[in-house]
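[1] here is a sequence with its predicted model. Questions after.
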Amino acid sequence: MPMVDRPRFLCVHPSAELYGSDRAFLESVEAIRARWPEAVIEIELPMTGPLVPELERISTVRIKPRRTIARTRFIPTATRFLLGYPFAATYALNRMRKFDAVYINTVVPLDFISAGALIRRRICLHVHEIPGRSMSRVLGWLFSMSAGRVIFNSAATQKAFNIGKTPSVIVHNGFEMPALTERDADDGRFKVLLIGRISWWKGQRLLVSAIDRLPAPVRDRLDVRIVGSPIPGREDEVVQLKAQIEAQDLTDIVTIHPFVDDPSFHFRWADVVAVPSLEPEPFGRVAAEGGAYGRPVIASAHGGLTEIVADKETGWLFTPGDADDLARALTEAADNPALLRTLGQAGRTRVNALFSRAAIDAKLTDALAAVIGSGR
């Protein structure tokens, strides 16, 4: 493989917020800069947002609006995407040809991914999603045609796709371990934190349903924070969640807080972190962050969450979608304050061992090094 003294990278991402995949993209670009300090790095986003100034500390950001396919509005967004596809794919191909390696984050930039078939050995695709079975088959075929190397963010994500003989590697999200600080002053409340997009599949409504199933002594001292914002255009998700909280007479127990760029104070407030996702999480960054802060995690037993949470060792796993089983886990946690500290310490040790930033960055940039200079 020819050596490139000053490699040129194009880094493509479909969002400009600071949720899980956005933070993972930022960390990937930081890792590229750290390994290749003299590299030319150009970053392409479809919009502006809080991610942009973070990336501009590292390199140049180009804002180029892009049509994407949204699961919640599949038919109209897919139609618009297909109508504009010839122009979008031509733009993407011309753009990518100027670089030694193209790092595409998530499966959303389909114009770049599909156009990559003509220069596939330069393409490194980082997959953070677990779509349905039919879509997984289609995307797996596309990956095998368009990517020189595929990075999956968990074993669960890798298992969802058949990419043939295309080289792939599992690279979990990496974390800088936060300083371990004491919890907020004990006021006798049992504090449960849920951070994430407010969406039906993230399980906010399941958590609220589980509260009704708690024993009165647990419910009476419960304090729940739901932190997050909806996808633009899906504000009805928040309306429905608030209506459920009011209908169950839980407004004194459950509060909704807007998304914040730095949620560290929420983690330090919490006794436990809940990740009750109804669909499999490809990784489950919030679960790993909870462990990094020394907080036990109560999580659905599917997807990447099972690679993060060790049941009864660093937290609790419960049957996905089962409010009764979630209530059982919450009750065990609330009734065992000494165990919370033990499991939290074990969780922090596990996250540090499996997801340390240095080790993860090395694996990711090794995958990129494999495609540098190998374009045909």
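    Nice, thanks for sending it over.
[2] make it CA atoms for all contacts and neighbour counts henceforth
    Fine.
[3] and the gap between Glu42 and Ser264?
    Separation of Glu42 from Ser264 (CA to CA, to the nearest Å): 30 Å.
[4] neighbour-wise, which of those two wins?
    Using other CA atoms under 10 Å as the criterion, Glu42 and Ser264 rank with Glu42 on top: 18 against 13.
[5] ok so that one is a helix residue?
    No: Glu42 is assigned strand when assessed by DSSP: H, G, I helix; E, B strand; the rest coil, not a helix.
[6] name the nearest residue to it, sequence neighbours excluded.
    Leu10 (5.0 Å; CA to CA, 6 or more residues apart in numbering).
[7] quick one: residues contacting the one you found.
    Ile41, Glu42, Ile43, Glu44, Met96, Phe99, Ala101, Val102, Tyr103 (CA atoms under 8 Å, 6 or more residues apart in numbering).
[8] ok, and the most crowded of the residues you listed?
    The contacts of Leu10, ranked by neighbours (other CA under 10 Å): first place Val102, 33 neighbours.
[9] sticking with that residue, tell me its helix or strand.
    Per DSSP states H and E, Val102 falls inside strand 101-105.
[10] that strand: how far from the chain's middle?
    Taking CA atoms, centre = their mean, to the nearest Å, the mean C-alpha location of strand 101-105 is offset from the chain mean by 17 Å.
[11] what about Arg225, distance to Val273?
    Taken as CA to CA, the span from Arg225 to Val273 is 10 Å.
[12] could you point out which element follows the strand holding Val102?
    helix 110-115.
[13] this is the other structure I want to compare:
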Amino acid sequence: MRRSRRTILVAHPGSELYGSDRVLLESVTGLLDHGWDVLVAVPADGPLVAELRRRGARVELCVTPVLRKSVLRPRGFARFAATTARGIIAGAALLRRERPAAVYVNTVTIPLWIGLARLAGVPVVAHVHEGEATASRLVKRILSAPLLLAQGVIANSRFSVGVLESAFASLGRRTQIVYNAVPGPESRNPARTELDGDLRVTYVGRLSPRKGVDVAIDAIAELEARGVPARLDLVGAVFPGYEWYERDLRDKVEAKRLQSRVSFRGFQSSVWDYLSKGDVVLVPSVADEPFGNTAVEGILSGRPVIASATSGLLEATDGYHTAVTVEPGDVASLADALERTIADWDTAAALLEEDVEHAQRKHSPESYRQRIAEIVGGVARRS
């Protein structure tokens, strides 16, 4: 049976519950709230699937080639090519069956969906969550070229738009900025009035070289050398294939004798308990970040944030009294900022509530859902 054209097909590259996954949940909720039948296509099962179904979306596992750096290696390219062949067959069949009013492609890492949708005569909205300003112009053009086929393009920051514009000026002109929805905790535990004992530091996110997790560990070691006691909670896990990086991190902790100072908490579906138990949140990325959801989550939890002064993190932390930025990869600067957090605690504590309210207004899920539904629905209706 063919469905009516009240269906929006949403394509997403994963099934976890990290930053872009959580933003996807808000996009899907916005479409559902506006009366659309939403089918989400993901390549594998995972915690995201159950959450999507709980909100009322349909979910289908569909083979999808995802652009990752592993594609540059011979074995990785062979896998990518094989997955692409299977993805063409599966994706085309899904489009024929569903006959959606539009396809919403969440990230530039799954360009096949843009091509399949256009070949099927279905309009496309592409949502850009990536931004690599340091990539060569050729690489940026290759990654951005499929977006030229989309009827609508959304980006999560001015930084991301700038990266698109450096590839194709026309993309910069027609891309709409919608800042990420970042829901806060249902209830907030107030920050400690006095920092007695260890400084409690929290990192939330992927355990990845580009995220600077090793820099965070080195900063804790530097504080230890200065006689400043601190503990670090690492809340997150590695991408499949990056297990070597977690082993390196654990080796570093052991070599620096920080076993009692650094804890690996693994992936957590809800991070608020860990954020509320901490005093300060670190976002120590050493590579470009298109935005910085975890920085906003730190602010929403009512905690000071220390982030790298780079790319979209500067945008994510702009305008908050209790968010500071440091040179990416600079261990001493990060340790200095942590020490200043202790010295300036009384001043920061008085400004935390104001920052929380600012973040709630700027990243309201309700406003975000409305905007996404307007853009996607507008493209679908115009078709």
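    Everything's here; your move. Since the structure is predicted, the reported quantities are computational estimates derived from the model, not experimental observations.
[14] so between Arg225 and Val273 of structure 1, which is more surrounded?
    Between Arg225 of structure 1 and Val273, counted using other CA under 10 Å, the more crowded position is Val273 (28 against 20).
[15] and that one, that's in a strand?
    Yes: according to three-state DSSP, Val273 of structure 1 belongs to a strand.
[16] host element of the aligned residue in structure 2 for Arg350 of structure 1?
    Using TM-score structural alignment as the criterion, Arg350 of structure 1 maps onto His358 of structure 2. Element membership for His358 of structure 2, per DSSP H and E: helix 352-362.
[17] which elements pack onto that helix?
    With contacts taken as 3 or more CA pairs under 8 Å, 6 or more residues apart in numbering; DSSP states H and E, helix 352-362 of structure 2 sits against helix 293-300.
[18] tell me which residue of structure 1 lines up with Leu48 of structure 2.
    Per TM-score structural alignment, Leu48 of structure 2 is aligned with Leu51.
[19] quick one on the thing from earlier: average offset of the strand holding Val102 of structure 1 relative to structure 2?
    With mean CA distance after the TM-score superposition for structure 1, strand 101-105 of structure 1 departs from structure 2 by a mean of 0.8 Å once superposed.
[20] run through who's touching that strand.
    7-14, 25, 96, 112-113, 122-128, 368, 371-373.
[21] cool, and stretch 115-134 of structure 2?
    Taking CA under 8 Å, 6+ apart as the rule, stretch 115-134 of structure 2 contacts 20, 88, 91-92, 95-96, 100-108, 114, 140, 146-147, 149-156, 159-160, 163-164, 288-291, 311, 376, 379-380, 383.
[22] and stretch 317-336 of structure 2, by the same measure?
    Contacts of stretch 317-336 of structure 2 (CA under 8 Å, 6+ apart): 212, 215-216, 218-220, 222-223, 284-286, 295-296, 299, 303-310, 314, 337, 348, 351-352, 355, 358.
[23] equivalent analysis for stretch 174-192 of structure 1, please.
    Taking CA under 8 Å, 6+ apart as the rule, stretch 174-192 of structure 1 contacts 218, 221-225, 268-274, 289, 292-294, 334, 352, 355-361.
[24] what subset of those residues is buried?
    218, 222-225, 268-274, 289, 292-294, 334, 352, 355-357, 360-361 (16 or more other CA atoms under 10 Å).
[25] does the match of Leu48 of structure 2 really touch Leu18, like I thought?
    Yes: between Leu51 of structure 1 and Leu18 there is a contact under CA atoms under 8 Å: 5.9 Å.
[26] re the thing from before, OK, contacts around the match of Leu48 of structure 2?
    Ala16, Glu17, Leu18, Asp22, Leu26.
[27] how close does it get to Asn105 of structure 1?
    14 Å.
[28] after the helix holding His358 of structure 2, next one along is what?
    Next helix or strand after helix 352-362 of structure 2 toward the C-terminus (DSSP H and E): helix 365-382.
[29] list the buried residues for that next one?
    In helix 365-382 of structure 2, counting by 16+ other CA under 10 Å, buried: Pro365, Ser367, Tyr368, Arg369, Gln370, Arg371, Ile372, Ala373, Val376, Gly377, Val379, Ala380.
[30] wait, the last one touches Ala101, no?
    Just to be clear, that refers to Ala380 of structure 2. Yes: the pair Ala380 of structure 2 / Ala101 is scored as a contact, 5.2 Å apart, by CA under 8 Å.
[31] chain neighbours aside, what residue packs nearest to Gly152 of structure 2?
    Using CA to CA, 6+ apart, the closest residue to Gly152 of structure 2 is Val125 (4.5 Å).
[32] can you count the residues close to the one you found?
    25.
[33] tell me the SS of it?
    Going by three-state DSSP: Val125 of structure 2 is strand.
[34] ditto for Asp223 of structure 1
    Going by three-state DSSP: Asp223 of structure 1 is strand.
[35] so who does it touch?
    Here Asp223 of structure 1 is in contact with Arg189, Phe190, Lys191, Val192, Ile253, Val254 (CA under 8 Å, 6+ apart).
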